[in-house]
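**Q** Next comes the sequence, and after it the predicted model I'd like to discuss.
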Amino acid sequence: MTTDFDAYLSSQRDKHLNELQEFLRFPSISTLSEHASDVLQCAEHLATLARQVGFEHIQLLQTPKHPVLYADWLHAEGKPTVLVYGHYDVQPVDPLRLWETPPFEPTIRDGKIYARGSSDDKGQVFMHLKSFEALLQTTGTLPVNVKLCIEGEEEIGSPHLPAVLEQHKDLFAADVLVISDTTILGPNRPSVCYGLRGLAALQVDVYGAKGDLHSGLYGGAIQNPLHAMVELLASLHDDNGVVQVNGFYDNVQEISAQEREAFAKLAPDDSALAQSLGVTELFGETGYTTLEREWVRPTLELNGVYGGFQGEGTKTVIPSSAHAKITCRLVPNQDPADIQQKIKKHLQEFAPPGVRVEVTLHDKGNPYVTPFDHPVIQLAATAYEQAYGVSAAFTRMGGSIPIVEAFANVLHLPAVLMGFGLDTENFHAPNEHFSLDNFDKGLRTLCYYWLGLDEAFHSQQA
């Protein structure tokens, strides 16, 4: 069935893709200080896009680092208010040499748009704006009231957004929170996410001599920080992938029999998944399936290990220091701050002789799980089915959106996580891309959702 918004979106597709490419050109890398002006310019551009759609009361709420965009459309009297959250910041692009096309020069090929941020999360934020535009242009109004909260610090753990929400509770007050920053199960396999893992990040630095030393003159006489780092990091897991930090699993909420059964029905073929990832076999904590390890078990991963000579050829030195970056994905009942302290204690206790170990604590975010029988969450599955033509599943996700739990605590909103990305789209990696099939179907899914939200919300109130 063709709807007015469907015809509008079809007629405007080329224009919308050009606008998306313009949005993707901003190198809004929030973690790198040299890109601070780019992040600000991206926020200002997003404000312009919102104004062009028809949003009002547009503000860039300042934080100690990057601003939060607020905008609203509040003319649906008696209707619920939806708060749409997303982020306009992106991950760094390293290693640049692995990109087939420049990360901030968007390219469309093979039914996908390639650029940093195309899937995570600019592409999905852009879809929200255009879904509202489609309804305004075809009906002259929106079926619900809308507020936008689009931040520029999600990729660094949203450190300042909780304070912004506390300070502006009335401004952000709403009835339901909708986020598109998650994935679906696969091509034409839509899914509604009801759980996210939390996050805890650290850096460990190992220091030896006061400067690099000649490996011939001093080799065998002092501890090598790189050797010490390798030994220290190896102590974090056993041979079966089980984390060896004392107390790491103490508060982990075990998976229920019902969820285990549901996950089994969604389970991927492990051999096919390994082949698609280019590895010889999958690996992880014993006693759990791949989906269970990805969705409901905690992890401790090394994100970077470096030190010493990095150039071409050989340089015979004993480096003065070595460094590693660690992140954990956490599950319900795990406290990120508690996990950081336990890992810090482990790293200090297992420090090899002859070196000094320093541990710096970084980003953290709580896990989030919500009951998925709420009508506004069930509506998401209905909207997916209307747009995709197939039933949607209910899933958890291994990634983290640290701010979701803060929205629940500060604003007391049910969160609907209805994303359109694919696990294979290389977000956080070179050659990030976004499926244009999901772009097209996602726009329609969102329109169906907005049109059904008032009825779903009031069915909960009845």
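**A** Now that the structure is in, tell me what you want to look at.
**Q** Only C-alpha atoms from now on, for both contacts and neighbour counts.
**A** Fine.
**Q** For A228, see how far away the residue of the chain positioned farthest from its centre is.
**A** Largest separation from the mean C-alpha position in the chain: L217, at 48.0 Å (C-alpha atoms, centre = their mean). Separation of L217 from A228 (C-alpha to C-alpha, to the nearest Å): 19 Å.
**Q** Spatially, and excluding backbone neighbours, which residue is closest to G152.
**A** Spatial nearest neighbour of G152, excluding adjacent residues (C-alpha to C-alpha, 6 or more residues apart in numbering): D89 at 4.7 Å.
**Q** quick one: which helix or strand includes L291?
**A** helix 290-295 (DSSP states H and E).
**Q** Tell me which residues are up against the helix or strand that that helix is followed by.
**A** For helix 290-295, the succeeding helix or strand toward the C-terminus, using DSSP H and E, is strand 299-307. With contact meaning C-alpha atoms under 8 Å, 6 or more residues apart in numbering, strand 299-307 is reached by 226, 243, 319, 321-330.
**Q** Alongside the first one, take a look at this:
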Amino acid sequence: MTDQEQVKRYLEQERERHLEEVMAFVRIPSISSSSEHKAHMQEAAEWLASSLRTAGLEHVEVMQTAGHPVVYGDWLHAPGQPTALIYGHYDVQPVEPLSEWQTPPFEPVIRDGKLYGRGATDDKAQMYTHIKTVEAFLQTVGKLPVNVKFCLEGEEEIASPNLSPFLQAQAEKLAADLIVISDGPMHDEGMPSICYGLRGLCGFEIHVKGPKNDLHSGLYGGGVTNPVTALVELLGSMKDADGRVTIEGFYDKVHPLTDADREASHPLQLDEAKIARELNVPALSGEKGYTFLERTSARPTLEINGIYGGHQGEGLKPIVPSSAGAKVSCRLVDEQDPDEIMAQIRAHIDRHTPAGVTVSVQQTHRGKPFYISPEHAFIRAAATAYTDGFGKAPVFIRSGGSIPIVETFAKLLHAPVVMMDFGLPGENMHGPNEHFHLENFDRGIATLCRYWRELASVSTQ
């Protein structure tokens, strides 16, 4: 029996046990944002450490941070082969509203081939595919094709405040040739995908101050600058009629989409009329000259997330408000830097602030974009692995969302990040009735088994 056959047979024989273990993991209410669950966070970390030891990993540690612990383990006995650092997170989102759950969020059940429970897809079952893949190799053939390290944290759902210092302090221990992450959805059911780009984020709040207090509009209206009007003018100055951001320098580090970029997205083109109907809007809109998919994944944006000022209660209150404000976010691409973008926005606001008001700006969020070439050897190996595991070649996608820790890993550990997701868009991440399709648990493990073998081939080329 070949090594490959031994691993496959082991996974088939142990599948029910593996699913029982995932369900036990989901039962732990590891909500990182709640202090009342601090003991559960430690319990989840210790549970993971035990799972790593059972799988055959070495040097397993539960490493304390200023917040929740990080679980580490490794197997480093493949000389001359790449070292992959596998990242995942064991913390989960809060469960409210409880009334919308069909079954209790921490009492996992399997229905119609899906595992239901908080954290099922984000990220416990996806993370567990990696542990069980390693276990299958080590408990059968006794070795892996490559070297592996695990870095499993407990603060991803609260923006990983202590992970960056941890990576800096433990850079030597965590050194690797690549980082592998499974913590998101594929493009669609039956359509495996490899995400090679993430947008960055620059969030900020504008506060416009006018008179010392609200004024009677009959006595002062027309004679004093209205902060709400000033805010609207400021926000309006940030985009033109074609949907293009007018902040000076905003596009300086944005790469034009090439013909190859656009050809790569052809298999993913969406029915824009259908999307408009589903959203119940008359039409889609955005930056002129780009498709909906390009606007929402490969182009930068500036969006007003909220606006406040003046009387918000029932009826009319004729005043000149004393202040107004707005919350704004920019999604960034390519080489845009959130701090540079913020400086450009401040300069724009200084140039366009109307007379009679003062404006203050506070940056609230920052995260750099991430990009890896689809032609990178580690990415091509992932494509081969997906084709084997899912029986279908993956599509290559950029994500419109932001995962700042991905860029942080790449920057601090100086290694490419390969995102190998096995979830699906409709699995209610962060929402009620979160679930994970178990067929993708099996396919994910099969994909990873092939990936480690492919990486070994890459290293000898």
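**A** Nice, thanks for sending it over. These figures come from a predicted structure and were not determined experimentally.
**Q** before we move on, the earlier item: name the member of the contacts of strand 299-307 of structure 1 with the most neighbours.
**A** L330 (32 neighbours; other C-alpha atoms under 10 Å).
**Q** Give me the aligned partner of that residue over in structure 2.
**A** Applying TM-score structural alignment, one finds that L330 of structure 1 aligns to L332 in structure 2.
**Q** residue contacts, that match?
**A** Contacts of L332 of structure 2 by C-alpha under 8 Å, 6+ apart are 199-202, 299-301, 338, 368-369.
**Q** cutoff 6 Å now
**A** Neighbouring residues of L332 of structure 2 by C-alpha atoms under 6 Å, 6 or more residues apart in numbering: 199-201, 300.
**Q** What distance do you get for it to S297 of structure 2?
**A** 10 Å.
**Q** for M419 of structure 2, same thing?
**A** Distance from M419 of structure 2 to S297 of structure 2, by C-alpha to C-alpha: 16 Å.
**Q** and if you look at L115 of structure 2?
**A** Applying C-alpha to C-alpha, the value for L115 of structure 2 to S297 of structure 2 is 30 Å.
**Q** How much space separates K132 of structure 2 from L57 of structure 2?
**A** Per C-alpha to C-alpha, K132 of structure 2 is found 11 Å from L57 of structure 2.
**Q** what's the counterpart of H130 of structure 2 in structure 1?
**A** By TM-score structural alignment, H130 of structure 2 lines up with H128.
**Q** before we move on, what about E58 of structure 2?
**A** With TM-score structural alignment as the criterion, E58 of structure 2 matches E56.
**Q** Quick check: closest non-adjacent residue to its match.
**A** D72 (5.3 Å).
**Q** so which strand or helix has the alignment partner in structure 2 of the one you found?
**A** Applying TM-score structural alignment, one finds that D72 of structure 1 aligns to D74 in structure 2. Under the criterion DSSP H and E, the helix or strand holding D74 of structure 2 is strand 70-75.
**Q** Quick check: closest non-adjacent residue to F283 of structure 1.
**A** Per C-alpha to C-alpha, 6+ apart, closest to F283 of structure 1 is G241, 7.6 Å.
**Q** Which members of the contacts of strand 299-307 of structure 1 occur in helices, if any?
**A** Residues of those located in helices (DSSP state H): L226.
**Q** Now the two most distant members of the contacts of strand 299-307 of structure 1.
**A** Comparing every pair within the contacts of strand 299-307 of structure 1 by C-alpha to C-alpha identifies P319 and L330 as the most remote, at 33.7 Å.
**Q** Could I get the buried residue list for the longest helix belonging to structure 1?
**A** Longest helix in structure 1 by number of residues (criterion: DSSP H): helix 436-461. By 16 or more other C-alpha atoms under 10 Å, the buried positions in helix 436-461 of structure 1 come out as 436, 438-450, 452-454, 456-457.
**Q** just stretch 9-22 of structure 2 next, same as before
**A** 11, 18-19, 22.
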